[in-house]
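A.B. asks: Using only what follows, build the 3D model:
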Amino acid sequence: MSHDSFATRRKLEVNGKSYTYFSLPELARRLEADGTPAMPLSRLPYSMKILLENLLRHEDGGMTVGPEHIRAVANWDARLEPETEIAFMPARVVLQDFTGVPCVVDLAAMRDAVTRLGGRPSQINPLIPSELVIDHSVKVDVFGRPDALDLNGKIEFERNLERYAFLRWGQKAFGNFKVVPPNTGIVHQVNLENLARVVMEREVGGELLAFPDTVFGTDSHTTMINGIGVLGWGVGGIEAEAAMLGQPSSMLIPEVVGFRLTGRLPEGTTATDLVLTVTQMLRALGVVGKFVEFFGDGLQHLPLADRATIANMAPEYGATCGIFPIDGEALTYLRLSGRSEELIGLVEAYAKAQGLWHDADTPAATYSALLELDLADVRPSLAGPKRPQDRVLLEAVKDNYHQNLEGLTVNRKPKPKVALERLASEGGAQPQAEHLAARPVSRIRIQDQDADLCDGSVVIAAITSCTNTSNPAVMLGAGLVARNAVRLGLKTKPWVKTSLGPGSLVVTDYLRKAGVLADLEKLGFYVVGYGCTTCIGNSGPLPDEVSKGIAENDLVVASVLSGNRNFEGRVHSEVKMNYLASPPLVVAYALAGTVDIDLTREPVGKTADGKEVFLRDIWPSNKEIGDLIAATVGPELFAQNYADVFKGDTRWNQIASPEGESFHWDAASTYIKNPPYFDGMSMQVGTIDDIAGARVLGLFGDSITTDHISPAGNIKKDSPAGRYLVDRGVQAADFNSYGSRRGNDDVMVRGTFANIRIKNLMLGGEEGGNTLYHGAHGSTEKLSIYDAAMRYKTDGVPLVVFAGKEYGTGSSRDWAAKGTNLLGIRAVVAESFERIHRSNLVGMGVLPLQFCEGENALKLELDGSETVSITGLEDGASKTATVVATKPDGREHRFEVKVLLLTPKEVEYFRHGGILHYVLRQLAARKQV
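C.D. replies: Model (predicted):
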């Protein structure tokens, strides 16, 4: 129990129970009595109050949290940049299977390692609730037919049987660890609809303790839970494992940006349009590493589902979190989603007692910076074609497509052109004549009809991702668009791969109850699975006819998806343009079949008698959507679908799994393997040494994402990972994906920097995961990045990477850091880093260094041919270092860089070789029982 230096422990009587809690109002009174110039509690941002309570509850006499840390947060000054380090301990952890499997692999490996160091396997065990939702493995192999859900589920279990057996072992072997089986929903939606407590209760030292629900998640969109007032954010699997094992997360007291919302959304706009607007605004301001809080009169017109949509996209606008307060709407949602009246009573009483409750009379907090948006100014929008922050007004999508098309076709070989009359079809807008004359077209035969595939053709239309599938307004809106289109006789274009991934079983139920699921199915939007699907690249193969048509003329085709990520190469390797859109617009673009259309002015299709149908003709009113929500979405749907959420179906329960505290590794497995991180590890702690004689493995530009570094999608047969699998007897049809094989380091290290769209400037910017290997006597050879790294490792040569701005943006996948480490890369020098990836690099013992303001590899005339030394690290004590890059002719380029070991704790982790090594040594050093 806490030391409680400020005597803030108080009792809260609610539901006939007596709860102990650490009172923020009492702390404010104590500080005022002491003469401490603390900010008034009412003016402290909501998220800072959560951090403050966390410190009060975990005060331990100064070993990790002392009175000075509590005072630092209470004295928070919005005008100052953060410089004080604090320790944050989440109440629980949520995981998804792509990132969760390697977490459980690491925990299993740590059980072996701690035994070798003299400890016991049971010392490696989650100390806080840790829940894994299997949602990333289902692919859209089958679509557009009634049995798509069943067949995709069958294929999913066949592909992932070994992984699922391993997770079932983990569920039995580890305490405080539960698994939500496949075909339940997407992790963040399940978290919002069921797992989130908002206020936790736990017995500690004989007392029943109440405290805020806080969470770390091994997926960047964990922030979705911020929509209901729960502070949480995405971390790498490495940091999540440390939290599960009782290690606090070291962080600087954050800056907090306030975002005032006023007014209400106008007719014809959706929460998707709102979040794309918010994302663009916050990206322009710059909120990387900061907290964002939403407040203002507009909250009263913003349903919880809309708030969750905004919170979900925090990684896209770059913030650590995007949080809303606890208020009456939060209680309404808890009741709607079937939470108990006991929990709802506790949430309300606790929030009001702690000054965490928000209503119309709540004064605005003080913030580091302030933005404001009148919801009435939001207009229909998409984002793309390759970044979620690149918002495009619906009316400008056609122009945006043409502006981006030129850059994507500059190297295309000339093909014979077809006559304009070939492009006449049964409905929808036709591409502009001036573009048609110079455009290649592929005639394909699909669904028993001839069709013309050309640049801009929408080949994937996916209602996917918890970002939007958690929101009844946009999901029922899509259903109403489908109903209206079907009534007018409109059909989806035959070349469009349609899919509906509802996000949870609840969504399917209310779509069916509303009577619109059948209309969606008539347009090809059959339920394909309960998982992220297209949003994470699990879009599955395109029909052979479409793939051949694309390849025939190197066409630049498009996808439209209701997801949160549209990075290059993520959605599908054959699709070069990807637009994020609301579910109703996904349906509309499936009808149109092209992004070469202005849906605000041109018809989406034609009726059987040739009458033009416009988007406005099939778009439902806000009232119509609201009435349908009220009539169909109720607590009974949530109660019945989450009644036994951890049980699973027959397929899940029939899986055989191993027994025992320690996992019995199968040397022949290509899915689950004991990783090499702890090989040869002793109790001796290392030092942070300078780097000499390093070679450049990669020279990259801006916005290199974790998808570029560690792709989640398909494994190419001729790639290093593909060759590895073939050598072990795995057929190409059984490769599965990189994401599904994250439990095997041999596959994943070969997939590091293997994205088909990554551009290594050492090779003039050509696409693909290759580099120039610099051998003895000045020889050079083009090799895959993996093959070059292994040669350098044999030569005993350390490696570095140079990159531009926003290095490591995207999903918080730990393998982007793990693979970097296993390739032998000692340091990454970039203009700026995404928060989670920088932390992951530190956690894996890879040094993140930042160019000084105004400098980058290009300005310093670096081309990757250099030999690099990095000096002045002073065992982690120095905040700067000197880089000397020596050209083959002996010329030196000398420049300073910032050392991004941001806290003393990070320096300590780095000396140990990484955070997991630190934890292992701490546990092994404890007296054995």
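A.B. asks: Every contact and neighbour count from this point should use C-alpha atoms.
C.D. replies: OK.
A.B. asks: Residue 13 belongs to a strand, doesn't it?
C.D. replies: Yes: under DSSP: H, G, I helix; E, B strand; the rest coil, residue 13 falls within a strand.
A.B. asks: For the comparison step, fold the sequence that follows:
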Amino acid sequence: MSKFKKSLNVGQKSYSYFSLNEAKAAGLGNIDKLPRSLKVLLENLLRHENGTTVTWDDVKAINEWAETRKSNHEIAYNPARVVLQDFTGVPAVVDLAAMRDAMVSLGGDPQKINPLVPVDLVIDHSVMVEHFGNKDAFEKNVEIEYERNAERYNFLKWGQKSFKNFRAVPPGTGIIHQVNLEYLADVVWTNEVNGELFAYPDTCVGTDSHTTMINGLSVLGWGVGGIEAEAAMLGQPVTMLIPEVVGFKLTGELKEGITATDLVLNVVEALRKHGVVDKFVEFFGPGLKVLSLADRATLANMAPEYGATCGFFPIDEKTTEYLRLTGRKEETIALVEAYAKEQGLWLSTEDADPVFSSIVELDMSTVEPCVSGPKRPQDKVQLRNAKSSFKEALTKTFGYSEDALRFEYEVEGKDFKMKNGNVVVAAITSCTNTSNPSVLMAAGLIAKKAVEKGLQTKPWVKTSLAPGSKVVTDYLMASGLQTYLDQLGFNLVGYGCTTCIGNTGPLPPAVSKSINANNLCATSVLSGNRNFEGRISPDVKANYLASPPLVVAYAIAGTMDFDMNKESLGKDKDGNDVFMKDIWPSNDEIQKVVAQFISGKMYETRYANVFEGDEKWKAVNAPDGETYKWDKDSTYIAHPTFFENIKDGLVESFEVKNASILALLGDSVTTDHISPAGNIKIDSPAGKWLTERGVAKQDFNSYGSRRGNHNIMMRGTFANIRIKNEMIPGVEGGYTKHIPSGQQMSIYDAAMKYKEEGTPLVIIGGKEYGTGSSRDWAAKGTNLQGVKAVITESFERIHRSNLIGMGVMPLQFLNGVTRKTLNLDGSEKISLTPIGSELAPKMQFELTITRADKTTEVVRVISRVDTVDELNYFKNGGILQYVLRNLNNSH
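C.D. replies: This next block holds a predicted model:
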């Protein structure tokens, strides 16, 4: 809408922008009351208003939100850019390559398949902690990473050469969110169109749920499934309802000895209780001014754990200070400040608070040290209660006897014994904390004091340090603290997401053998954001999230059956007891080393040639050509089958007759339970498939690294070792009952058997189905196993969207009806009949249950295809088919 277009002069340049002040003058009188995250959405709509995909009514709906504080209005949001990590990025590039082939089959131009917005892929998910606790660990792990992932890296380099608007950040650089925070994000984005330079808010979507970390730098961004991200890359808007915005008011200051990790675990608990799924969270209040940018990024990072779409912080002096620290250009910083002040996006202490849908408040002075576990990020436990809480979980959650902590068990060839509760993994890892110098310096300081007192980590603990950025190594080395971390076994193992995503690597064989032979409840403590069942290690049952310094303390204690406030960590050189308070650094000590040893020069140097990579990356040989030459023998990269029906017509109706239930699942089934993640077991369907092709067990790698091969991934869907299918009570793992034969078998084998028999399938679930990471394979695998519909009590946002993107119908029970009120046991036949002749958003279906005794029951369910755009994707068989047909029909 050109009447809202104005000019802004900053330095020597003139920028065109779409003015919120002009929109206010044109009748949008509520703009000043809006949360700043909604102002970003409003500017996005103003800039893209075209009378069709974005209308003036959409713009007005955000203005009206200030009165109602909620809305059922659907909008089309166009992010400025897309970020990918390699686990989810590889299948995205595989799909783009397959779309080029499909375009050729339709007689179209394959060059039409290119990202239309800037795309950055950061290779950070492939390094595994094979080697640890020694100075060579990093080099050896990187060597193995390149050996194992040669096919994937060749393929990604082909993508970098073949696709326009696509850059790859090589392995060993850092974690995607850290690279985004320290380098990729600009806060205010610029783009030249026909010689005119435009400025607008930097926004992004990413194929990692923790994309939200960038909200700490005032960049509106969140995680989407790979499928949705691919569509955004190809110019499709993200369709969404205008969200409710929950204001999180921060007051007070953190007390002595309290970390940002303690704060974020309190925020996660509070917002989970409040309920923020599908909502924005925006932080405000006087407490913002005492939070560093890194602390803000820590809070924003864990938006998926509190269930929100994003956790947004407004632009202020902390934003521009951080941009300057990390070596951004002065003209960028000047533009950010001028633009934000002009558009009402700058936070000033005299500003009135925006209006919010609801408000949650936290006085930061009330935060105590804490951990979270043993199964979910929101299960916060005060550190003073950690010992008693673990004891309770051991019996009530994991089913051990009351005296289970008394017994000790031999470890072959070792001079120590194992017990229930032993910490066998202590990992400083993941994006949550490795954005934060204060907690990393704190870990270094606690290591220094521990070593000086003569303390050591326990011999059964696998220790590791996987920073989010090479800058972390620079400041830990400059301060001399890395030396002490090394002495406790926290040597550098790699730059990337390791333990937090299940790339923990194997435990030492003797430790693993003792755990499994004696059915021990081993534990892990990690500074990550995810501690779901079966995720960290197949040998570990109880997983706890903690701050980096606490990870070091637990590695010294060696057990969760330990009171950090009262029990001795060991003896000093004079035989005196050493307690945690004796080695815990003061806030002042931490701030001094942060101020002394971190400089902007470190960031400038590390990011000067970020896309070039090291000699290993430069040596990767990638093929040329606009279409990819698929290797039919590759076990990593395979031509997917999603576009086989591209020449067929659209889906105009949806009905299911006499489907079998493939799995009957409970509450909080995560995408980790559904999607292949972590290790590939040798006796699993995927393991058998690899073995048949001559791949040795040590070369299986992880499911994540093989996401480019649908043959592996469909076999690993619903194969998690901790998933519980209620069709077979008492059995854990990816099994089901094939009803016609009465046989118990893997879910994949049953799905294939039903496919042979021509039987459609459904999945039945409970509340919060699909929580967790934005794993597109949770939806792709569901599709490839022949599942037509997933029927639950409620869905998490990203997974619901992904199911639609793969042509699987998400349905929700109505009026308190659940699998339990219906007494389902999985033997029933399910039919779905639409109420009404045409497919429509949120339409209802009759669900007919036919039981084994031939009696029937009919209830209603509602489609969670919520919007018209989502319906178009579903009718096309998926979002990529929709995009492909549109691109082929465009001129």
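A.B. asks: TM-score them against each other, please.
C.D. replies: TM-score of the superposed chains, computed with TM-score structural alignment, normalised by the length of structure 2, equals 0.99; 889 aligned residues with a Cα RMSD of 1.2 Å.
A.B. asks: and the residue lying farthest from the centre of structure 1, what is it in contact with?
C.D. replies: Going by Cα atoms, centre = their mean, the residue of structure 1 most distant from its centre is residue 609, 46.1 Å out. With Cα atoms under 8 Å, 6 or more residues apart in numbering as the criterion, no residue contacts residue 609 of structure 1.
A.B. asks: tell me the secondary structure for it?
C.D. replies: Residue 609 of structure 1 is classified as coil under three-state DSSP.
A.B. asks: any idea how far residue 544 of structure 2 is from the equivalent of it over in structure 2?
C.D. replies: Matched by TM-score structural alignment, residue 609 of structure 1 corresponds to residue 574 in structure 2. Using Cα to Cα, to the nearest Å, we find residue 574 of structure 2 at a distance of 33 Å from residue 544 of structure 2.
A.B. asks: repeat for residue 674 of structure 2
C.D. replies: 22 Å.
A.B. asks: which of those two has more neighbours?
C.D. replies: Neighbours were counted for residue 674 of structure 2 and for residue 544 using other Cα atoms under 10 Å; residue 544 has more, 30 against 23.
A.B. asks: can you tell me the helix or strand for the alignment partner in structure 1 of that one?
C.D. replies: When structure 1 is aligned by TM-score structural alignment, residue 544 of structure 2 is paired with residue 579. Assessed by DSSP states H and E, residue 579 of structure 1 sits inside strand 577-580.
A.B. asks: burial of the residue nearest to residue 264 of structure 2 when sequence neighbours are not counted, as a residue count?
C.D. replies: Take residue 264 of structure 2 and drop its neighbours on the chain: the residue closest to it by Cα to Cα, 6 or more residues apart in numbering is residue 299, 5.3 Å away. Residue 299 of structure 2 has 28 neighbouring residues, counting by other Cα under 10 Å.
A.B. asks: now residue 861 of structure 2
C.D. replies: 24.
A.B. asks: Give me the distance between it and residue 870 of structure 2.
C.D. replies: Residue 861 of structure 2 is 18 Å from residue 870 of structure 2, by Cα to Cα.
A.B. asks: so which helix or strand takes in the equivalent of residue 322 of structure 1 over in structure 2?
C.D. replies: Using TM-score structural alignment as the criterion, residue 322 of structure 1 maps onto residue 311 of structure 2. According to DSSP H and E, residue 311 of structure 2 maps onto strand 310-312.
A.B. asks: Quick check: that strand compared with structure 1, mean distance?
C.D. replies: Superposing on structure 1 and averaging over aligned pairs (mean Cα distance after the TM-score superposition for structure 1), strand 310-312 of structure 2 comes out at 0.3 Å.
A.B. asks: next helix or strand past that strand?
C.D. replies: helix 317-325.
A.B. asks: packing partners for that following helix?
C.D. replies: Based on contacts counted as 3 or more Cα pairs under 8 Å, 6 or more residues apart in numbering; DSSP states H and E, the elements that helix 317-325 of structure 2 packs against are helix 293-301, helix 330-342, helix 600-607.
A.B. asks: Stretch 173-180 of structure 2 maps to which residues in structure 1?
C.D. replies: Against structure 1, stretch 173-180 of structure 2 falls on residues 184-191 (TM-score structural alignment).
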